[in-house]
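just coords:
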């Protein structure tokens, strides 16, 4: 990578909430210098004039499940880093090893999730590990650390003593734990926080703590006296105060529930990224299969939808860490990359300012997982930038109006990135090769 100068753009300093016209000098994959408007510009062979445009850091989706088949869609949407919450480190090896400037996102990932029997996604496989044995959980945590997991993901049917053992082992290794308690029958968010779990995906487990005895699998008629559309704010605040003492972090993934509850009137703006996604076999066939059970999906998510929003805003207002994620490609039309823009819209709809929403997908997201070289536009940081046609501080929807993307110092337009998307057949072959190798090594 050579040298690059991006001049005359309005640079948005997401950390301090200010913006100014200036230039960004890039050398290799790194921001070498921020040049203010009244300073002399360096002579650089490749110069891009972005007068009238706005520059933000590359966005970070803090909860997704990435696949090589739609990985470029993230970058085409301005999402240059993703936090992959459960899957398989070895399956993602090719993506993880890509150079900084590749048109696929940087991947910060866990390995397979650790669940309790019988396993919400079935028995032990390449994507989940099912056990009720605390020592087996410890061994699995150690194995995941060895293969390169950046954090450990627990799932909602895990037993309390198994969760505590995994948390203890992860703490000794220096890895954070995340948990999804949406369908938990026994554990609550407070139980997990006390055990040492740091990350609460979907703000899950809060409902089980606020309404003891409730979970999505019990007879909901018994709980019909609760107005789920208007959460008990006093109870939400009381629990958030307790959770704050454990310094937990929340990724609410509100777009996940919003798309399901809005169906068939889903958020689906007309743009080239979504047009490209809709041509893919996966995840479109997966989404369409869920249309057949949309009634069940809506019923199970009705409780979570409004409560999650109340938790996210309350916890943030108390000073807690709340970041932006999507759970792409889960449930209904959580478009890879683009869904994060809808998540930012929802942040603003529930009372965050535009800059606060941006921070949830940039500086605050990066800080929450100690990625010190991304998340802001500063000298010495990796040159991940999104150049927008309109000001996102005036309207958060303007994050969707993308002119150019800079990934690890390389400039792309959306069409260039979308041309790099592998075919469904190539993705199927990669998956088949992985599965053959996995089964040969792990299936007796």
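Nice, I can see it. All values derive from a computational prediction rather than experimental measurement.

switch to C-alpha atoms for all contacts and neighbour counts from now on
Noted.

just checking, residue 381 touches residue 371?
No - applying Cα atoms under 8 Å, one finds residue 381 not in contact with residue 371, separated by 10.2 Å.

so residue 387 is in which element?
strand 385-388 (DSSP states H and E).

for that strand, the distance to its chain's centre please.
Relative to the chain's own centre, strand 385-388 is displaced by 19 Å; criterion: Cα atoms, centre = their mean, to the nearest Å.

what's that strand packed up against?
Based on contacts counted as 3 or more Cα pairs under 8 Å, 6 or more residues apart in numbering; DSSP states H and E, the elements that strand 385-388 packs against are strand 54-57, strand 402-407.

I'd like these laid out as CSV, including distance to residue 123.
CSV is the format used below for the helices and strands packed on strand 385-388 (distance: least, Cα to Cα, whole Å):
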stretch, distance to residue 123
strand 54-57, 40
strand 402-407, 38
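
So for residue 381 and residue 371, which residue has more residues nearby?
Neighbours were tallied for residue 381 and for residue 371 using other Cα atoms under 10 Å; the higher tally belongs to residue 381 (19 against 12).

and that one, what does it touch?
Residues in contact with residue 381 (Cα atoms under 8 Å, 6 or more residues apart in numbering) are 30, 31, 372, 373, 374.

go with 10 Å
Listed by Cα atoms under 10 Å, 6 or more residues apart in numbering, the contact set of residue 381 reads 26, 29, 30, 31, 32, 33, 372, 373, 374, 375, 408.

Any figure for the gap between it and residue 241?
According to Cα to Cα, to the nearest Å, residue 381 stands 34 Å off from residue 241.

structure B:
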């Protein structure tokens, strides 16, 4: 198939530079955001409300003596979460924040310590897995700098891989599914070891066969959608029964298909249709972009802006505007077990984005960003 090498040579990126954003303001001890319609996970309030931030958290404290930000009738939503990006430079945190993304979930920057170096007060929060698990001969195994000592040719190596990542302190485990492997037994061993260690497993899956393998092994999250054929009902039902979740990265898949000269109907008939079938089955959809700057792959979604492109493609695939916003907030937070964000509730992190217009009536209004707070720090 003409797409195979281009589509599978995805998304393993290397080291991160520590060039942190310089525009972040110091967090105020107390702030009141007034005159805003507040999102409750279902709708924005019809009346104007005030949200108080104390010490970086949503608080019930009185507005008295708090510096105020007049929201001027805007729409206050939880900060957006990009559930799939490749943060090979801390400088990418700047566009993420500018486009309302307060959490970026990396999917393959290594070493993990370079990602941790990007964490700073007021900067978009980052999480990651370190290197993805793979085998010798896979599309990513020969990339410059890839840690060949971490190949997982068998079940024993898979368990050792997980143990090393746990020592590194990673947030979750990523596995790259490829025709070369890992095989079903090795993948199952990886998932088992990760779950024993309390880690989620995210699988790179771009074909129906990848989805079936990941479903059989009961990985927690499937990222990307098949481009070779639409998912069949049995696989969709198995994903639903397993309680698995998906991060479809439609913008990335559409871009790759376009840039590699795939038949024009592949995106709609295979990628979009696969996502539509999963969504209609009630499988939770978290929003991710696969934003990256790797010159060796056929598509480079821009950091920040591509999340809003993803929103529009999700709506085109039949996802409701409410579920699109939740996919980048509460659904993303619950999918990755980040329980301190994703909603505007007492005690939650004050990760917030103020919009000038309601994205539930028109998803393109997600771009009407007026102000962003990360743990109470405004930009």
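Looks like it arrived, so ask away. If you're wondering where the values come from, they're calculated on a predicted model, not measured in any experiment.

how about the residue positioned nearest the centre of structure 2, secondary structure?
In structure 2, the residue lying closest to the centroid (Cα atoms, centre = their mean) is residue 83, at 0.4 Å. Judged by DSSP: H, G, I helix; E, B strand; the rest coil, the three-state class of residue 83 of structure 2 is strand.

all strands for the stretch 101-250 of structure 2, in order.
With DSSP state E, counting those that start in this stretch as the criterion, the stretch 101-250 of structure 2 has strands at 101-106, 125-127, 173-176, 201-204, 221-223, 245-247.

Under the alignment, what does residue 357 of structure 1 map to in structure 2?
For residue 357 of structure 1, the aligned position in structure 2 is occupied by residue 324, per TM-score structural alignment.

Just give me the neighbour total for its match.
24.

Can you name the residues that contact it?
285-287, 310-315, 318, 331, 359-360, 363.

Nearest to residue 267 of structure 2 among these?
Among the contacts of residue 324 of structure 2, residue 313 lies closest to residue 267 of structure 2 (Cα to Cα), at 11.1 Å.

That closest one -> structure 1?
Here residue 313 of structure 2 is matched to residue 346 in structure 1, going by TM-score structural alignment.

And for residue 158 of structure 2?
Matched to structure 1 by TM-score structural alignment, residue 158 of structure 2 sits across from residue 137.

thinking again about what came up before, so which of the helices and strands packed on strand 385-388 of structure 1 comes closest to residue 262 of structure 1?
Residue 262 of structure 1 sits nearest to strand 402-407 of all those, at 25.6 Å, using Cα to Cα.

Just the residues contacting that closest one, thanks.
29, 50, 53-58, 75-81, 99-106, 382-390, 411-415, 417.

Go ahead and confirm residue 360 of structure 1 touches residue 344.
Yes - assessed by Cα atoms under 10 Å, residue 360 of structure 1 is found in contact with residue 344 at 8.2 Å.

Between these two, which contacts overlap?
323, 324, 325, 352.

In the residues you listed, find the pair that's most separated.
The most widely separated members of those are 325 and 352, with 15.2 Å between them, by Cα to Cα.

Looking only at neighbour counts, state which of those two leads.
residue 325 (30 against 19).

how about that one, what's its partner in structure 2?
Aligned against structure 2 by TM-score structural alignment, residue 325 of structure 1 finds its counterpart in residue 288.

Quick check: that match is in a helix.
No - Residue 288 of structure 2: not assigned to a helix; according to three-state DSSP it is coil.

where do the strands sit along the stretch 251-400 of structure 1?
Under DSSP E, counting those that start in this stretch, the stretch 251-400 of structure 1 gives strands at 321-322, 385-388.

helices or strands next to the shortest one in the packing?
Strand 321-322 of structure 1 sits against strand 199-201, strand 249-251, helix 294-317, helix 354-360, helix 363-368, with contacts defined as 3 or more Cα pairs under 10 Å, 6 or more residues apart in numbering; DSSP states H and E.

in the third one, what's buried?
When neighbours are counted by 16 or more other Cα atoms under 10 Å, the buried residues of helix 294-317 of structure 1 are found to be 294, 297-298, 300-316.

Next: the fourth one.
Within helix 354-360 of structure 1, the residues that qualify as buried are 354, 355, 356, 357, 358, 359, 360, counting by 16+ other Cα under 10 Å.

again with the last one
Buried residues in helix 363-368 of structure 1, counting neighbours by 16+ other Cα under 10 Å, are found at 363, 364, 365, 366, 368.

Identify the residues contacting that helix?
Contacts of helix 363-368 of structure 1 (Cα under 10 Å, 6+ apart): 13-15, 57-62, 81, 83, 199, 249, 251, 321-325, 356-360, 370-377.

8 Å instead, please
14-15, 60, 62, 249, 321, 323-324, 359, 372, 374-376.

now do the longest one
The contact list for helix 294-317 of structure 1, computed with Cα under 8 Å, 6+ apart, reads 202-204, 207, 216, 228-231, 233, 236-237, 240-241, 244, 250, 252, 254, 257-258, 260-261, 263, 321-322, 350-352.

Repeat the analysis, applying 6 Å as the threshold.
By Cα atoms under 6 Å, 6 or more residues apart in numbering, the surrounding residues in contact with helix 294-317 of structure 1 are 203, 228, 229, 231, 240, 257, 261, 322.

Spit out the contact partners of residue 328 of structure 1.
Applying Cα under 6 Å, 6+ apart, the residues contacting residue 328 of structure 1 are 64, 65, 334, 336.

go with 8 Å
Neighbouring residues of residue 328 of structure 1 by Cα under 8 Å, 6+ apart: 63, 64, 65, 66, 256, 334, 335, 336, 339.
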